[in-house]
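J.: Pasting the sequence and the predicted model now:
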Amino acid sequence: MNNPWVIDNVTILLRLLLSMLLGGLIGFERERSNHAAGLRTHILVCLGSALIMLLSIYGFADFVAEVNVRIDPARLATAVITGIGFLGAGTILFTGKSITGLTTAASVWVVGAIGLAVGAGFYFAAIVSTLLILLNLVVFNKLEQRYIRGSKLHLITVHAANTPGVLDEVSGILEEQGFVIKKLVVNERSTVPYGELQPALPMLEISLQVLTDRRFEPVEITRRIRTIGQVCMVTAE
């Protein structure tokens, strides 16, 4: 290609297809992990970034020879990076106990960079970056969970009859399991059995945020709390 400002249609097609492939590989991993931004989102971000990069480099080639016109191939690329930052922010969620979606937001942002690289013809860097990103998302994630897993917060909600000692029994079971109670909220409620003309039953709603560095087993902790006679409902997440 003698003229750096001219590109043929076949090369444009190949670059757009490659951007779809590389973005789709990362999006497929996110889709399998059931994240907010999945296969189609990553493909669209990478494809759109490649298209804008192509437009930035070759879309204004007719004005290169004009007097007092300066062509800057990076002018639209900077806007892409900024715009994708807002898209990635939409995948970050605060659930009340933790922040999730940071890795997916980072993957959306870096997929945009891969699309820009493909659009500029920087194939080797784009392919190697895709492989390194997949290594980080798949292999490093497993290593982190197995060897360097840190303490995490979990939310446990218990509905039980308002009887003396129920809170002590719940907290005792959690401490036996190695949980550290970081936050405790107790609400008193009254419920009437459905279809029965009886006085309202005094109930407690106990919400606990617990910290543990062990593997969290919702079924096991729910089973143990259910052994308390006054408990009628348990949720663990």
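T.: Ah, there it is. Fair warning: this is a prediction, and the values are worked out from it, not measured in the lab. Numbers count the residues shown, from 1 in each chain.

J.: make it CA atoms for all contacts and neighbour counts henceforth
T.: Fine.

J.: Relative to residue 141, how far out is the nearest residue to residue 69 once chain neighbours are set aside?
T.: Leaving aside its chain neighbours, residue 69 sits nearest to residue 63 (6.9 Å; criterion: Cα to Cα, 6 or more residues apart in numbering). Residue 63 is 48 Å from residue 141, where distance means Cα to Cα, to the nearest Å.

J.: Name the nearest residue to the residue most central in space within the chain, ignoring sequence neighbours.
T.: Centroid-nearest residue in the chain: residue 101, 2.5 Å away (criterion: Cα atoms, centre = their mean). Leaving aside its sequence neighbours, residue 101 sits nearest to residue 92 (Cα to Cα, 6+ apart; 4.3 Å).

J.: number of nearby residues for residue 131?
T.: Per other Cα atoms under 10 Å, the neighbour tally for residue 131 reads 15.

J.: The longest helix seen in the chain: how far from the chain's middle?
T.: Secondary structure of the chain per DSSP state H: the longest helix is helix 9-32. Chain-centre distance of helix 9-32: 21 Å, with Cα atoms, centre = their mean, to the nearest Å.

J.: Point out the other elements, helices or strands, that that helix touches.
T.: Where contact means 3 or more Cα pairs under 8 Å, 6 or more residues apart in numbering; DSSP states H and E, helix 9-32 is packed against helix 39-58, helix 102-119, helix 123-134.

J.: quick one, which of the ones you listed is packed in tightest?
T.: helix 102-119 (a mean of 25; mean count of other Cα atoms under 10 Å).

J.: Mind giving me the packing neighbours of that helix?
T.: helix 9-32, helix 39-58, helix 75-89, helix 123-134.

J.: For the third one, buried residues please.
T.: Using 16 or more other Cα atoms under 10 Å as the test for burial, helix 75-89 gives 76-77, 80-81, 84-85, 87-89.

J.: hold the first one in mind and look at this next one:
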Amino acid sequence: MLGNAEMVARLVLAGAMGSVIGFERERLLWAAGLRTHMLVCVGACLFMIVSAFGFSDVLGQKNVTLDPSRIAAQVVSGIGFLGAGTILLRGEVVKGLTTAASLWAVAAIGLAVGGGLYVAGIAATILVVGILAGVKPIEESWRDRMRTHTLQLTVKAGSLSIDTLQDATGERASRVRQFVVRPGAEEGLEEVTIAFVRLSQTSVAAIAERLRENPAVVKVRLGSDR
């Protein structure tokens, strides 16, 4: 039977590991933050302790056989209701998948600590925090580069040509996906739409600044589409 001090230590350690991951979510103001992750991790740890050691007093009785993993196994499927609660459909965009996955991982960490697998629990905590905090800038940079960015220009009629655009974009001219010229709302002006692919917003903004220096350009507006 597990001693009282060891049980308390496992619960405290699980709460601490959950707080490390929860703090990263709290910092981004997600619904499932510090307290939620701590509670999930401590709860999973307690389930594991109960599953593995809570029925030791009846194991010695005749014809009594228990599976020590039966309660812990329910945590894996039971945590799904919390994960589903963090996934929201806003318009046509699904939000909260990463937070749901972090809750699922925290539950696994709690089970590991409850089972006495301290090294596995600590290693998993470090990995999860690294994935949540370290990979996010890389992911955002990649998404930014894959997004379609547009420039809306108001120019003097007949003044903006492909050659002028190539001078402004330089080596990034190959990233121009679309170049559309329409009559402007006022006489003598044209509306030009330029779409770029696989180009960061910073690079598109730099191109916009160069186009603003052209005396034929009246107005430049920057936009983006996912």
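T.: Yep, that arrived. Only a predicted model underlies this, so the values are computations on that prediction, with no experimental measurement involved.

J.: Where does the longest helix of the first structure end up in the second structure?
T.: Following TM-score structural alignment, the aligned partner range for helix 9-32 of the first structure in the second structure is 4-27.

J.: Return the set of buried residues in that stretch.
T.: In stretch 4-27 of the second structure, counting by 16+ other Cα under 10 Å, buried: 7, 10-26.

J.: go on, stretch 160-174 of the first structure?
T.: 160-162, 166, 170-171, 174.

J.: With stretch 175-190 of the first structure instead?
T.: 179-181.

J.: hang on, the earlier thing: is there a neighbour count for the equivalent of the residue nearest to residue 101 of the first structure over in the second structure? I'd like the number.
T.: Alignment note: residue 92 of the first structure maps to residue 87 in the second structure; criterion TM-score structural alignment. Per other Cα under 10 Å, the neighbour tally for residue 87 of the second structure reads 16.

J.: Please report the distance of residue 87 of the second structure from residue 125 of the second structure.
T.: Taking Cα to Cα, one finds residue 87 of the second structure at 22 Å from residue 125 of the second structure.

J.: quick one: the match of helix 9-32 of the first structure to the first structure mean distance?
T.: When the first structure is superposed, stretch 4-27 of the second structure averages 0.3 Å from its matched positions, counting by mean Cα distance after the TM-score superposition for the first structure.

J.: any residues touching the host helix or strand of residue 211 of the first structure, and which ones?
T.: In this assignment (DSSP states H and E), residue 211 of the first structure forms part of strand 201-212. Residues outside strand 201-212 of the first structure that contact it (Cα atoms under 8 Å, 6 or more residues apart in numbering): 97, 151-162, 167, 178-193.

J.: Of the residues you listed, which belong to strands?
T.: Members of the contacts of strand 201-212 of the first structure lying in strands (criterion: DSSP state E): 152-161, 180-191.

J.: quick revisit: which residue of the second structure sits opposite the residue nearest to the centre of the first structure in the alignment?
T.: So, by TM-score structural alignment, residue 101 of the first structure is matched to residue 96.

J.: That match reaches residue 90, doesn't it?
T.: No - taking contacts as Cα atoms under 8 Å, residue 96 of the second structure lies outside contact range of residue 90: 10.4 Å.

J.: Now do residue 83 of the first structure against residue 154 of the first structure, distance only.
T.: 33 Å.

J.: do the same with residue 218 of the first structure
T.: Residue 218 of the first structure is 10 Å from residue 154 of the first structure, by Cα to Cα.

J.: which one of these two has more residues nearby?
T.: The neighbour count for residue 218 of the first structure versus residue 154, taken as other Cα under 10 Å, is higher for residue 154 (19 against 14).

J.: Return the residues in contact with the residue nearest to the centre of the first structure.
T.: With the criterion set at Cα under 8 Å, 6+ apart, residue 101 of the first structure makes contact with 35-36, 91-93.

J.: which of those residues are buried?
T.: 35-36, 91-92.

J.: With secondary structure and distance to residue 235 of the first structure as added columns, please give these in a markdown table.
T.: Converted to a markdown table, those look like this (DSSP: H, G, I helix; E, B strand; the rest coil; distance: Cα to Cα, whole Å):
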| residue | secondary structure | distance to residue 235 of the first structure |
| --- | --- | --- |
| 35 | coil | 22 |
| 36 | coil | 23 |
| 91 | coil | 25 |
| 92 | coil | 24 |
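
J.: Would you mind giving those as JSON lines with distance to residue 6 of the first structure added?
T.: Shown next, in JSON lines, are those (distance: Cα to Cα, whole Å):
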{"residue": "35", "distance to residue 6 of the first structure": "39"}
{"residue": "36", "distance to residue 6 of the first structure": "38"}
{"residue": "91", "distance to residue 6 of the first structure": "38"}
{"residue": "92", "distance to residue 6 of the first structure": "40"}
